[in-house]
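Q: generate a structure from the sequence data that follows.
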Amino acid sequence: MERFTTLTGIAAPLPLMNIDTDMIIPKQFLKTIKRSGLGKNLFDEMRYADDGSEVEDFVLNQPAYREAQVIVAGDNFGCGSSREHAPWALLDFGIRCVISTSFADIFYNNCFKNGILPVVLPAEAVAILTKDAEKGANARMTIDLDAQTVTSSDGEVFGFEIDSFKKHCLLNGLDDIGLTFEKVGAIDSFEQTASQVRPWV
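A: Predicted structure coming up:
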């Protein structure tokens, strides 16, 4: 998993409440078990018309936001079913951070396991950052995980809280497999001892 340390990038404003996982990646795209290739279908039903053409006024179809790495969203982002394809689709598009006042628990935890930083901030701060994101590609936000800050394009700084273990995992690029590999020495030692004590196993 790619480490998350400091990110400076374009932020797309998406101030809708209750964006659920089916809106993030509709159910018809869940057949794959690959983490790649889902970015083109991110927010599919909002991004594309029935004939497959782009919906021009959807934020990620606008020229200023096609390279967005941050989403500033409304309340309760990632609610609905517990599909891990949702963070896969965000990451494959290029989104590394989502800022909101609140997240659904399962989606929130899945983000950390896939290298995405979900930032929870008060409504007043999210409103300011939404306005900042509306300035377009020339307004870039900076998210510093180590310092636990979000800095607007105007230099306004907002601090956020994060669980220390989740922070450690993101800073070091550790998903569940990576955490297991950190214990390889202890696992090997256990297996060697077990094979000597219980050779019949």
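Q: CA atoms for contacts and neighbours, from now on please.
A: OK.
Q: and for the closest residue to residue 136 other than its chain neighbours, the neighbour number?
A: Nearest residue to residue 136, sequence neighbours excluded (Cα to Cα, 6 or more residues apart in numbering): residue 64, at 5.3 Å. Using other Cα atoms under 10 Å, residue 64 has 18 neighbouring residues.
Q: and residue 64, how far from residue 165?
A: For residue 64, the distance to residue 165 (Cα to Cα, to the nearest Å) stands at 35 Å.
Q: with residue 19 instead?
A: In terms of Cα to Cα, residue 19 sits 27 Å off from residue 165.
Q: cool, and residue 15?
A: Taking Cα to Cα, one finds residue 15 at 29 Å from residue 165.
Q: I have a second one here; can you model it like the first so I can compare?
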Amino acid sequence: MNENHFISGVAAPLPLANLDTDQIMPKQFLRGIDKNGLDIGVFYDMRFDEQGRKRDDFVLNRPEYAQTRVLVAGSNFGCGSSREHAVWGLQQFGIQAVIASSFAEIFHANAINNRLLPVVLSEPEVQAIMADASRPSTAEVSINIQAMTVRSHSCTAPFTLADRHRHMFLEGLDMIGATLEYKPAIDAFALEHWQSYPWLKHVAGRTRARLNQD
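A: Below you'll find the predicted structure:
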């Protein structure tokens, strides 16, 4: 079984529409110069109170959801600012997929580009899986990326991905990796371009060198 073809595990219900990226990853966690340590910031104001103590009633703080791999969320998930940190933080927290009836466009793109799977289903299908996820005994969800199906305790539903996005997930590629698959073609284009227009190559460097000589 190819691990890139499947996402399975505990699903946690987050029945909130318009959950924005500032709620997913508050601004105080954007100060670092790299991607590390963002898991602590995920849903911080929902997970912790003003004194930094865990809120026992928040779903991701409940022990039965400690190994959550899938979020089942309300519509327009990831709206607000375009911060990619929201995606990185969710992944560091262990989230591999989000199921919702709709996503904010930029969040959806950021998720795809970083291999966090956004699964778009109809609202009735989301609600059925949400109900399953709300009961720890039926909270397991399996997502077959190759077949593009989601299966929960009471619901099996198809979803769609663009061909290139499906290929990225199946092959374990982020956007950089997907671009590098075209490296031979890129190199061939660059070679032909510079052979056709040699006077354009390194023009900035040559101009700077000439100015320095003056």
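Q: residue 19 and residue 165 of the first structure: which is more packed in?
A: Counted by other Cα under 10 Å, residue 19 of the first structure and residue 165 do not tie: residue 19 has more neighbours, with 21 against 9.
Q: can you give me the strands for the second structure?
A: 6-14, 68-73, 97-100, 117-120, 140-144, 149-151, 156-158 (DSSP state E).
Q: and the ones you listed as TSV, adding distance to residue 60 of the second structure?
A: Formatted as TSV, the strands of the second structure follow (distance: least, Cα to Cα, whole Å):
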stretch	distance to residue 60 of the second structure
strand 6-14	7
strand 68-73	8
strand 97-100	14
strand 117-120	19
strand 140-144	15
strand 149-151	21
strand 156-158	24
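Q: nearest to residue 190 of the second structure, out of the ones you listed?
A: Residue 190 of the second structure sits nearest to strand 117-120 of all those, at 33.2 Å, using Cα to Cα.
Q: what is the mean deviation of that closest one from its aligned residues in the first structure?
A: Superposed on the first structure, strand 117-120 of the second structure shows a mean distance of 0.7 Å to its aligned residues (mean Cα distance after the TM-score superposition for the first structure).
Q: what is that strand packed up against?
A: When contacts are defined as 3 or more Cα pairs under 8 Å, 6 or more residues apart in numbering; DSSP states H and E, strand 117-120 of the second structure sits against strand 97-100, helix 105-114.
Q: residue nearest the centroid of the first structure?
A: residue 116 (3.2 Å; Cα atoms, centre = their mean).
Q: distance-wise, check it relative to residue 157 of the first structure.
A: 20 Å.
Q: and if you look at residue 36 of the first structure?
A: Residue 36 of the first structure is 33 Å from residue 157 of the first structure, by Cα to Cα.
Q: same check, this time on residue 18 of the first structure
A: Counting by Cα to Cα - residue 18 of the first structure and residue 157 of the first structure are separated by 26 Å.
Q: more neighbours: which of the two?
A: Remark: of residue 18 of the first structure and residue 157, residue 18 carries more neighbours, 18 against 15, as counted by other Cα under 10 Å.
Q: helices along the first structure, start to end?
A: For the first structure, the helices defined by DSSP state H cover 21-24, 44-47, 85-93, 105-112, 123-133, 164-172, 176-181, 184-197.
Q: ranking those helices by burial, who's on top?
A: Comparing those by mean neighbour count (mean count of other Cα atoms under 10 Å), helix 85-93 comes out on top with a mean of 25.
Q: what angle sits between that helix and helix 105-112?
A: 30 degrees (axes from the mean of the first three to the mean of the last three Cα atoms, to 10 degrees).
Q: so where in the second structure does helix 85-93 of the first structure end up aligned?
A: Per the alignment by TM-score structural alignment, helix 85-93 of the first structure matches residues 85-93 in the second structure.
Q: number of residues surrounding residue 50 of the second structure?
A: Neighbours of residue 50 of the second structure using other Cα under 10 Å come to 7.
Q: quickly note the distance from it to residue 37 of the second structure.
A: Taken as Cα to Cα, the span from residue 50 of the second structure to residue 37 of the second structure is 20 Å.
Q: and for residue 16 of the second structure?
A: 25 Å.
Q: distance-wise, check residue 120 of the first structure relative to residue 178 of the first structure.
A: Distance from residue 120 of the first structure to residue 178 of the first structure, by Cα to Cα: 25 Å.
Q: can you check residue 198 of the first structure too?
A: 29 Å.
Q: before we move on, back to that, OK, contacts around the nearest residue to the residue nearest to the centre of the first structure once chain neighbours are set aside?
A: Nearest residue to residue 116 of the first structure, sequence neighbours excluded (Cα to Cα, 6+ apart): residue 96, at 4.7 Å. Going by Cα atoms under 8 Å, 6 or more residues apart in numbering, residue 96 of the first structure touches 69-70, 90, 115-117.
Q: ok, now residue 91 of the first structure?
A: 39, 114-116.
Q: and if you look at residue 4 of the first structure?
A: 115-117, 145, 170-173.
Q: what about 6 Å?
A: Residue 4 of the first structure is in contact with 170-171, counting by Cα atoms under 6 Å, 6 or more residues apart in numbering.
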